[in-house]
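Asker: Predicted model and sequence follow; I will ask about them next.
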Amino acid sequence: MTRARLNGIEIDYQASGTGPAVLLSHGYSATRRMWDAQHAALGDGHRVISWSMRGHGETESPSDPAQYSADLTVADMRALLGHLGVEHAVIGGLSLGGYVSLAFYLAHPEMVRALVICDSGPGYRSADARAAWNQRAQERAVALETHGLEALGRSREVRESATLHRSAQGLAHAARGMLAQEGSRVIDGLPTIAVPTLIIVGDQDQPFLAPCEYMAKKIPGARLEVIRGAGHSSNLDQPEAFNRVLLDFLRSLPA
């Protein structure tokens, strides 16, 4: 366990291996530990960095709800890379981690060597669809405040992280501030992405198959890989297939 004080909070992270940097961000209510197998698979030839977002795992959970947002998450990613002396990296993540990776590119394109977006979506252009998503995020927050960590979902990455969280209230704040979405800047920005992009989705991840196909069409030159036998946690459900696809993509990148 390694921690750094960045942007006023203690952030828990892991960095291993040597070579070009790869920053991996987890899904909502998971932790950096969901990427342990990728540290092992990629570490020979890559510097793999994973971290836990605000309110998650061993990272600090600020008491102020205003300290949780997608913009602050992007700022934490940039601060962590700066702390580690990384100026240029492959930026990737799963679910919420994929969404904030897209947001990171739109904020700091000069720092992004390539993108890896897994089992994720770009948000909504429709205000009604976004409101429905945000209502579900609010319901998650209320459930956590009412029932504590027992209210966490049942997806694999969440189940395997359930005992690693420190604060149900922190996760509730994260649901309202980070999982909930404002505006359509990410989905609107897809055609402006100008780096190699890999999109991975499990063939059993029904809610995210269409969003991943959409991103593959809208991001110029994007590559879509569907992992057979995988659900929403494609890297955990089928780690060998996931790592094979990811390594192939990383090795294809220009030096």
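Answerer: Looks like it arrived, so ask away. Numbers count the residues shown, from 1 in each chain.
Asker: use CA for all of it now, contacts and neighbours both
Answerer: Will do.
Asker: List the buried residues for the biggest helix by length in the chain?
Answerer: Secondary structure of the chain per DSSP state H: the longest helix is helix 127-147. Going by neighbour count (16 or more other CA atoms under 10 Å), the buried part of helix 127-147 is Arg130, Trp133, Asn134, Arg136, Ala137, Gln138, Arg140, Ala141, Val142, Ala143, Leu144, Glu145.
Asker: Tell me the one among those residues nearest to Ser161.
Answerer: Lowest distance from Ser161 to these (CA to CA) belongs to Leu144, with 15.0 Å.
Asker: Next one: that closest one from Ala114, what distance?
Answerer: 35 Å (CA to CA, to the nearest Å).
Asker: following the longest helix of the chain, which helix or strand comes up?
Answerer: Downstream of helix 127-147, the next assigned helix or strand under DSSP states H and E is helix 156-159.
Asker: Run through the neighbouring helices and strands of that following helix.
Answerer: In terms of contacts (3 or more CA pairs under 8 Å, 6 or more residues apart in numbering; DSSP states H and E), helix 156-159 is packed against helix 234-237.
Asker: adding another structure so you can compare the two:
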Amino acid sequence: MLIAMQVTEHTVPFRDHETWVRSTTPDVAVDGAWPLIVLHGGPGMAHDYVRNIAELADQTGRQVVHYDQLGCGRSTHLPQAPADFWTPELFVDEFHAVRAALGIDRYHVLGQSWGGMLGAEIAVRRPDGLASLSICNSPASMALWMAAAAELRAQLPEDTQRALDRHEAAGTIADPEYVAATQEFYVRHVCRVTPMPRDFVDSEQQMEAEPTVYHTMNGPNEFHVLGTLRSWTIVDRLDRVDAPTLVVAGEFDEATPATWAPFAERIPGARSHVFAGASHCTHLEQPDEFRAVIADFLAEHDTPAHDDTAPAQA
């Protein structure tokens, strides 16, 4: 059964700036179906490429919230902010500012790529109200991410590898030959849909037009990581996560099994699911299958383990 949905867009204040929020709400909500807050990747890729996850509102009768993280998309851009401004803590605080502004006390979190890293940063702090965490296509450390990227890069055609090496050594990463070489990696391991879906293109174009966050925290592309996240890891903190956790990835994902294994191994009770034939943007490559897996997981954790307000049994 299809459920009619309402979409609202507005901004919420955050640290003297504005965070843009999009909320998709079913006309008839399913009782006990907690809101889902979606965290986009990049960092700095804006929400557009994960927008189709809003269809879970239709499928599950719950509110689905997207927002553009500070510095990208429709939120305040801060191209003059110093590098040390852009930290995981900043984005954890922004998440809670958005959640509080919407009056959401009990919720699920789904993060894709960097969004999954951010979701883990939120979860290790054990916030009240976190019903579940879905980590999608994300590494548990950037050291693991870079090692995986090097392995995948070594599988590219030799002329592609030589072009990458040559332009990186020369500092000419804006050269069309280098850009074309990076696309060979992207079509194998980032999004295997040809042509690239419009939502992905929209996010990418926004990032390229104002790349402050992506270039500062990550670097020029997915496998040439030079930014402030280079030394980021959450591996040694994962045992603090006490929310039910699902880890998903694609068979050809740039987030290879070695990158996300710590989530599955170190978060108590965590489960994992790999989508055959998919890569990093599983939600765009296999949207129906992706939403079905996520919907089942959310439904499993919509009902609290216990209700403190319920009358005691005689």
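Answerer: Done, it's in. Since the model is a prediction, treat every value here as computed from it, not as a measurement.
Asker: before we move on, which element is Gln80 of structure 2 in?
Answerer: Counting by DSSP H and E, Gln80 of structure 2 is found in no helix or strand.
Asker: Starting from Val92 of structure 2, give me the distance back to it.
Answerer: Here Gln80 of structure 2 is placed at a distance of 21 Å from Val92 of structure 2 (CA to CA).
Asker: if you count what's nearby, which of those two comes out ahead?
Answerer: Val92 (17 against 7; other CA atoms under 10 Å).
Asker: which residue lines up with the more buried one in structure 1?
Answerer: Here Val92 of structure 2 is matched to Val74 in structure 1, going by TM-score structural alignment.
Asker: wait, what's in contact with its match?
Answerer: For Val74 of structure 1, the contacting residues are Val100, Ser101, Ala103, Phe104, Ala107, by CA atoms under 8 Å, 6 or more residues apart in numbering.
Asker: where does it fall, helix, sheet strand or coil?
Answerer: helix (DSSP: H, G, I helix; E, B strand; the rest coil).
Asker: likewise Gln6 of structure 2?
Answerer: strand.
Asker: ok, for it, nearest residue in space, not its chain neighbours?
Answerer: The shortest distance from Gln6 of structure 2 to any non-neighbouring residue, by CA to CA, 6 or more residues apart in numbering, is to Thr25 (5.2 Å).
Asker: can you tell me the helix or strand for the one you found?
Answerer: Counting by DSSP H and E, Thr25 of structure 2 is part of strand 17-26.
Asker: buried sites along that strand?
Answerer: So for strand 17-26 of structure 2, counting by 16+ other CA under 10 Å, buried means Glu18, Thr19, Trp20, Val21, Arg22, Ser23, Thr24, Thr25, Pro26.
Asker: Can you find the partner of the fourth one in structure 1?
Answerer: Aligning on TM-score structural alignment places Val21 of structure 2 opposite Tyr13 in structure 1.
Asker: again with His10 of structure 2
Answerer: Using TM-score structural alignment, His10 of structure 2 lines up with Thr2 in structure 1.
Asker: Count the neighbours of Leu284 of structure 2 for me.
Answerer: Leu284 of structure 2 - counted by other CA under 10 Å - has 23 other residues nearby.
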